[in-house]
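Student: Curious how this folds, go ahead:
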Amino acid sequence: MSDGTPRDKSTAYRRWQVAVFDRPATGIPAAGPPTDSAPPPQAPAAASPEPAGQTDAAAEAAVARPTDEEIERVVAEAHAAGHAAGYAAGYAAGQAEGLGDARAEAAKLAIVLDNLRQAVAGIEQEIADHLLALAIEIANQVMRQSLRLQPELILPLVREAMTALHPHQGQPQLFLHPDDAALVRARLGEQLAHGNWRISDDSTLTAGGCRVELGASEVDATVETRWRRVIEAIGVNPEWLREQA
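Tutor: Sure, this is the predicted structure:
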């Protein structure tokens, strides 16, 4: 029990204060209020500034150094540019080489075509020559067949030979194939006798032709001679015609 005597309130409790944690403990209780003699807390020392030249160089180096992406982009662009340049150079070289090869092949082809053209021209000429020789031979056969089928065709020929050689002296002689001689005697006997013509058979002559002699003069109207004159008139050499036969 209380004896009624008042107690000192200061002994009943003490004011609590937050301890200071930014300096090491001294073993002195920190319960009491701070005194004015305690030094204030010191601010952390600021870093000493670097020289201005070094700061600018570091900043410039930081700005000048490219990033990895920029390096990769530059490398890619350089690779693409090199590839394009190499492709262009290779394409130009290949094109030049290809043009050279094309020109060489074109020259060879031109030579082949020229040879072929000459060969075709030679073949065409040969074909034309054979066709001409064949046409002449057909015409010759037609003429001979006509003379056999129409032996009276000898009569105009004999009249023409008689007018070509007018006898002034002597006796003209008419040589005919035996078949033609019989026909001429029957058709022109009186006319020939009046002109003092003598008809002679000659089996060496081809039917349809004749030969007339008077002294040193002669008229050759044989089938072979007349035919040679025909082909010469159209510009064909008889020797060439014999080669084609």
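
Student: CA atoms for contacts and neighbours, from now on please.
Tutor: Fine.

Student: Show me the strands in the chain, by range?
Tutor: Shown for the chain, the strands assigned by DSSP state E span residues 173-176, 198-201, 210-214, 217-221.

Student: wait, Q173 sits on R198?
Tutor: Yes: between Q173 and R198 there is a contact under Cα atoms under 8 Å: 4.9 Å.

Student: Neighbours of L176, how many?
Tutor: Neighbours of L176 under the rule other Cα atoms under 10 Å: 28.

Student: Show me where the protein has its helices.
Tutor: Counting by DSSP state H, the chain has helices at residues 9-12, 52-64, 68-149, 154-164, 178-194, 223-233, 238-244.

Student: Following up with a second sequence; could you model it the same way so I can compare the two?
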Amino acid sequence: MSSSKNGGAPKPASPYARFIPREELNSFAAWKPGALTGNEDAPQAPVQRAEPPAPPAPPKPSPEEELAAHVKAARTSGYQDGYRDGLVALDGFKQSYAAQITAQMGAIAESYNRQLDALQQDMARALAVSATHLARQIVRSELKQRPELVAAVAQEAVDTLLRSAQHITLRVHPDDHALVAQGAAEVIEARGGRVISDSEITRGGCVVESDIGVIDASVETRWRRAAASLGCDERWNGGPSADEDTAMDDERGTP
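Tutor: Below you'll find the predicted structure:
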């Protein structure tokens, strides 16, 4: 009655849910893969895996496709070769052009330097000529305003002679005769010299003659030396020098 009250007989337990104690096990052994075949000690054969089927071979291209492929490859190779050769040619052109420009610039710089040097020389020559012209005017004005300076010139010329010189003669312009005789009287008398008038001597200068030589202290000679120190070759009267006169005569055929 009690079982009916409980709602019927109890449900049997699941055989997979029951835990078997060790005491209830009579015997047991480890399972081996060969147990199912009945030969547990036999070596197991390796498992053979099926190889996947080989992919089908690609279809052979047609002659037109092969020709197109060869043409494309030839074009690509030709483009690469042409591009490489073009780079080489461009690099060579750059180097050649740079060398050409450098040479041209060097020639231009050298020509510029030559022209600049010539211009500087012309400017220096023009400046020297202008300086000599100005100095000539100053000297002429000084000789007119201070004619007594010829005495100092004559005295300096006589002092230039050696002490052993004899027969000393001073040639001066007639207008300077009195000035030299008075201004350089002591030096002339001490050397035993004499003063002679000579109209060919330019006023302001003199020529000293002796038995051992001649001292040319004329205005023309002194002026030529002064002008030469400035790089000019002009005569006192403003004309060309003696060398220039000779050159002009040669050009005209004058003997």
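
Student: Superposed, how do the two chains score by TM?
Tutor: Laid over one another, the chains give 0.52 as their TM-score (TM-score structural alignment, normalised by the length of structure 1), with 178 aligned residues with a Cα RMSD of 4.4 Å.

Student: thinking again about what came up before, same drill for Q173 and R198 of structure 1, tell me which one is more crowded.
Tutor: Neighbours per residue (other Cα under 10 Å) separate Q173 of structure 1 from R198, with Q173 holding more: 18 against 14.

Student: any idea what S197 of structure 2 aligns with in structure 1?
Tutor: The equivalent of S197 of structure 2 in structure 1 is D201 (alignment by TM-score structural alignment).

Student: ok, its match to R229 of structure 1 distance?
Tutor: According to Cα to Cα, to the nearest Å, D201 of structure 1 and R229 of structure 1 sit 24 Å apart.

Student: between the two, who's got more neighbours?
Tutor: Counted by other Cα under 10 Å, D201 of structure 1 and R229 do not tie: D201 has more neighbours, with 16 against 13.

Student: Could you pull up the residues touching that one?
Tutor: Residues near D201 of structure 1 by Cα atoms under 8 Å, 6 or more residues apart in numbering: 175-178, 181.

Student: and the two most separated of those?
Tutor: Comparing every pair within these by Cα to Cα identifies F175 and P178 as the most remote, at 9.0 Å.

Student: overlap in contacts of those two?
Tutor: By Cα under 8 Å, 6+ apart, the residues touching both F175 of structure 1 and P178 are 201-202.

Student: So the two - more neighbours on which side?
Tutor: Remark: of F175 of structure 1 and P178, F175 carries more neighbours, 25 against 18, as counted by other Cα under 10 Å.

Student: what do we get in structure 2 for the more buried one?
Tutor: Using TM-score structural alignment, F175 of structure 1 pairs with R171 in structure 2.

Student: so its match touches S199, yeah?
Tutor: No: checked against Cα under 8 Å, the pair R171 of structure 2 and S199 is beyond contact range at 9.0 Å.

Student: And the residue positioned nearest the centre of structure 2, how close does it get to Q100 of structure 2?
Tutor: Compute the mean C-alpha point of structure 2, and by Cα atoms, centre = their mean the closest residue is G106, 8.4 Å away. Distance, G106 of structure 2 to Q100 of structure 2, by Cα to Cα: 10 Å.

Student: What's I123 of structure 1 aligned with over in structure 2?
Tutor: By TM-score structural alignment, I123 of structure 1 lines up with L119.

Student: Neighbours of its match, how many?
Tutor: The local packing of L119 of structure 2 (other Cα under 10 Å) involves 12 other residues.

Student: Now do the contacts for it.
Tutor: Going by Cα under 8 Å, 6+ apart, L119 of structure 2 touches no other residue.

Student: same thing but at 10 Å, please
Tutor: By Cα atoms under 10 Å, 6 or more residues apart in numbering, the residues touching L119 of structure 2 are 113, 125.

Student: got it, and D175 of structure 2?
Tutor: Going by Cα under 10 Å, 6+ apart, D175 of structure 2 touches 147, 197-199, 202-204.

Student: for R148 of structure 1, same thing?
Tutor: Neighbours of R148 of structure 1 in contact, by Cα under 10 Å, 6+ apart: 142, 207-208.

Student: So which of those is the closest to A221 of structure 1?
Tutor: Among the contacts of R148 of structure 1, G208 lies closest to A221 of structure 1 (Cα to Cα), at 9.2 Å.

Student: From Q191 of structure 1, how far out is the closest one?
Tutor: For G208 of structure 1, the distance to Q191 of structure 1 (Cα to Cα) stands at 20 Å.

Student: Check S200 of structure 1 too.
Tutor: Applying Cα to Cα, the value for S200 of structure 1 to Q191 of structure 1 is 16 Å.

Student: Who has more neighbours out of the two?
Tutor: Between S200 of structure 1 and Q191, S200 has the larger neighbour count (other Cα under 10 Å), namely 15 against 12.

Student: which residues sit in contact with that one?
Tutor: By Cα under 10 Å, 6+ apart, the residues touching S200 of structure 1 are 173-178, 181, 211-212.

Student: Kindly report the same for R75 of structure 2.
Tutor: The contact partners of R75 of structure 2, by Cα under 10 Å, 6+ apart, come to 69, 81.

Student: And for the one 4 residues further on?
Tutor: The contact partners of Y79 of structure 2, taken as Cα under 10 Å, 6+ apart, are 73, 85.

Student: Please consider this matter closed, and thank you.
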